[in-house]
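Asks: The sequence and its predicted three-dimensional model are supplied below.
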Amino acid sequence: MFSSSGNTKKLSLGDEINYITASLHHELNMIIMSRLPLGLKNPKAFHEGLTSFSILYSSFESALDSHIRNPSTPSRTRAILEHVYIPAVHRAATFEADLKKYSPSSEKDELTKGTPARAHVLNHIRRATTETPHVLLAYCHCLYMALFAGGQHIKAAIARSAVRKLDLAQHQTVPEEAKKSAPGIALFTFDGRSTKEEQELRQKLRDGIRQAEELLTPKERAEVLAESCEVFKLTRRLVDELDGICGTAPTVLVATKQYTESESPTVPSVEGQTSGRSWIKRLDRKRVETMVKGFVCVSFLVGYLMYLNISSPSAATEGLEGNGN
């Protein structure tokens, strides 16, 4: 809820989900992007990552499909879920396609079959979607919208990585088709649709969520919002476990810390605002250095311009004539 010109306006369900999960989303995004380069260099790590995320997507898609097809599903529940039941965005099959293209680099790199985090995610989604099936709206919004937005950046990174490897191996210009068929991008591709068609599909999902929220009771809406936070927590749990599986924890923790420090805004506390010296200490060091360098450069520039103006004969003459008048 927010106020505008004295009037209270209700946020749409999608916007409210984005609002309450903003910090969780930002943190998870930084963590995933810091690990992506490691996954692109290590087929086993990438395969493990795909496996973990495939459980997340296939679990809620299976629950959604089950409720839609089950004759005993209450009519109102079915009506809610039908608005977001869009087979074109389902990802279970695309995960399978991508997983087939990634395999361990050697026989020693055995793939992990089952883990505590994966089991927890599977059990949580089964329980939550059985008891409160309308929370599937949270999964549809958070996980599908992620593919339409940030997922496209990951897709581009995967394609660039595959192209570089192919180009270095063949010492030739890589054809455009090779970029489109790079291993691991099926997840981010929607049945060969163009960018415009993908945007239309995204809008269809967004409209479906708006229509579905009209059928929710206040209690059900609150449950969807709460589960939205759980979606990010479940995803974070999977990513944290991947660090242990792939043995990358020390490296990615340093990378994540550096990325977080450089991207997260610094907000001075009330105490800091009362003291100029303490507030400066809270600023990012790089920003302070940039400010100081900028100030020095401007000072030199102003001083140089003043020097030119004073030392210029024409300027001096104009100054004397001005004083004479």
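Replies: Noted; the coordinates are in hand. Numbers count the residues shown, from 1 in each chain.

Asks: going forward, measure contacts between C-alpha atoms and count neighbours the same way
Replies: Noted.

Asks: I'd like the next helix or strand past the longest helix seen in the chain.
Replies: In the chain, taking DSSP state H as the definition, the longest helix is helix 218-246. Downstream of helix 218-246, the next assigned helix or strand under DSSP states H and E is helix 249-263.

Asks: Let me see the residues that make contact with that next one.
Replies: 27, 30-31, 34-35, 243 (C-alpha atoms under 8 Å, 6 or more residues apart in numbering).

Asks: structure B:
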Amino acid sequence: MAASMARDSVPRATLSSEINTATRTLHTELNRLITARIPFAIPPLASDPKLYTTGLLHFAHIFLTFESLWNHLLPTNAPGTAASPPTSPLLSFLLVNPYAEPELFTCPPSPQTIAFLQNLRPKGLARSGRIKKDLQCLSGLHPTDLDVMLAQYPADKVAEFCAHIRKSVEHKPHVLIAYAWCFYMAVFSGGRWIRGELVKPGPEFWSSGTDAGAPLTERGLSLWSFHGTHDGEDIKGEFKERLLGAEALFTPDERVDVIEEAKTIFKLCAGLVHELDGMLGTDLEQLKRLRAAPPLGHQTHGKADKSEAVTSKESHQALRTWFQRPEVASATVALGCLACASVLWLSY
């Protein structure tokens, strides 16, 4: 009995800690798959923001889907819905075939779950409005044209990922916590580092002819920024404090649901990487060899060295040309965007 009492007195790990522990291996594997692609969205491999824009568009559907579903669950005046400009309230439904998925949106969550989700997201946390603002700025599209573009999926795995989100949330709305933890903590924990990398090329690289006088954190890169003097630290603290409410609210089975959904998120993100690798025929070992080649300006001596220098120059030029092809650029930067998320996740 004493041993049983001792076990009972041991503090239980928080839900967020359990998520981190359960996803550590998947997290590491996803990071291994995609970190090699980070540099492709900025110079010297990218000569303009089109690569980043394409990647952002590719990954935007995940944020738009789970945040749109979240907003549908909440009153229109809920704190989490008033934090940012309207996203596209019908987006998640526009992308659903009601005949193929007739069971969607038929199981309302419990009042306790609604109350918890209503208060989980502090003002300024939701990202969909900022993502759409960034896409509009970087693409130069009219808002209506942007909505039309967002009403179709860029690839099959993206469509499957979003369909999975809708089904999971319909049956178990509490799994939205897994998306909140994975994606919001990614922006919080590593967003400053990612933002720092993206702004290195300077305003000239990101200039799209619109809002040219605005700072980059509000012109194309607002996803990675937060309003206020604390750059999101206050929002992060409030979010984590509110998340502690899940410890008393959810049953052991519901906690497992959230943890398993977080594991699935990593697997589906890895699936996006594999899909893009298949589309591109990406050879990661070849990319490593190209990266290890001497710089273009490297001075060599002797015939063998000169030959190697020429080969290096040709390889670098071939790589640059390959990445400038539209079909390659579109998919590659999607990987870059995923890489951003992966690196951010590692920072929790």
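Replies: That came through fine. What you see is a predicted model; the values in this text were computed from it and never measured.

Asks: Which position in structure 1 pairs with Ile165 of structure 2?
Replies: When structure 1 is aligned by TM-score structural alignment, Ile165 of structure 2 is paired with Ile125.

Asks: wait, is its match part of a helix?
Replies: Yes. Under DSSP: H, G, I helix; E, B strand; the rest coil, Ile125 of structure 1 sits within a helix.

Asks: shouldn't it be in contact with Ser59?
Replies: Yes. The criterion here is C-alpha atoms under 8 Å, and Ile125 of structure 1 meets it with Ser59 at 6.6 Å.

Asks: who has more neighbours, those two?
Replies: Ile125 (24 against 19; other C-alpha atoms under 10 Å).

Asks: so what's that one up against?
Replies: 59-60.

Asks: for Ile31 of structure 1, same thing?
Replies: By C-alpha under 8 Å, 6+ apart, the neighbours of Ile31 of structure 1 are Thr256.

Asks: swap the cut-off to 10 Å and go again
Replies: Counting by C-alpha atoms under 10 Å, 6 or more residues apart in numbering, Ile31 of structure 1 makes contact with 25, 236, 239-240, 252-253, 255-257, 259-260.

Asks: Helix or strand for it, just tell me which one.
Replies: Applying DSSP H and E, one finds Ile31 of structure 1 within helix 22-41.

Asks: Quick check: buried residues in that helix?
Replies: 24-25, 28, 30-36, 38-40 (16 or more other C-alpha atoms under 10 Å).

Asks: moving C-terminal of it, what's the next helix or strand?
Replies: helix 43-69.

Asks: following that following helix, which helix or strand comes up?
Replies: Following helix 43-69 of structure 1 toward the C-terminus (DSSP H and E): helix 75-82.

Asks: okay, the next helix or strand after that next one sits on what stretch of structure 2?
Replies: Reading on from helix 75-82 of structure 1 to the C-terminus, the next helix or strand found by DSSP H and E is helix 92-101. Helix 92-101 of structure 1 lines up with residues 128-137 of structure 2 when matched by TM-score structural alignment.

Asks: Also stretch 135-149 of structure 1?
Replies: With TM-score structural alignment as the criterion, stretch 135-149 of structure 1 aligns to 175-189.

Asks: Between the two ends of the matching stretch, what distance do you get?
Replies: End-to-end distance for stretch 175-189 of structure 2: 21 Å, by C-alpha to C-alpha, to the nearest Å.

Asks: Any buried residues in it, and which?
Replies: Neighbour-count burial for stretch 175-189 of structure 2 flags 175-189 (criterion: 16+ other C-alpha under 10 Å).

Asks: now, which of these sits nearest Ser222 of structure 2?
Replies: Distance to Ser222 of structure 2, by C-alpha to C-alpha, is smallest for Val187 among the buried residues of stretch 175-189 of structure 2, at 11.0 Å.

Asks: any idea how far the closest one lies from Trp193 of structure 2?
Replies: For Val187 of structure 2, the distance to Trp193 of structure 2 - C-alpha to C-alpha - is 10 Å.

Asks: Repeat that for Thr332 of structure 2.
Replies: Counting by C-alpha to C-alpha - Thr332 of structure 2 and Trp193 of structure 2 are separated by 21 Å.

Asks: Likewise for Lys240 of structure 2?
Replies: Distance from Lys240 of structure 2 to Trp193 of structure 2, counting by C-alpha to C-alpha: 20 Å.
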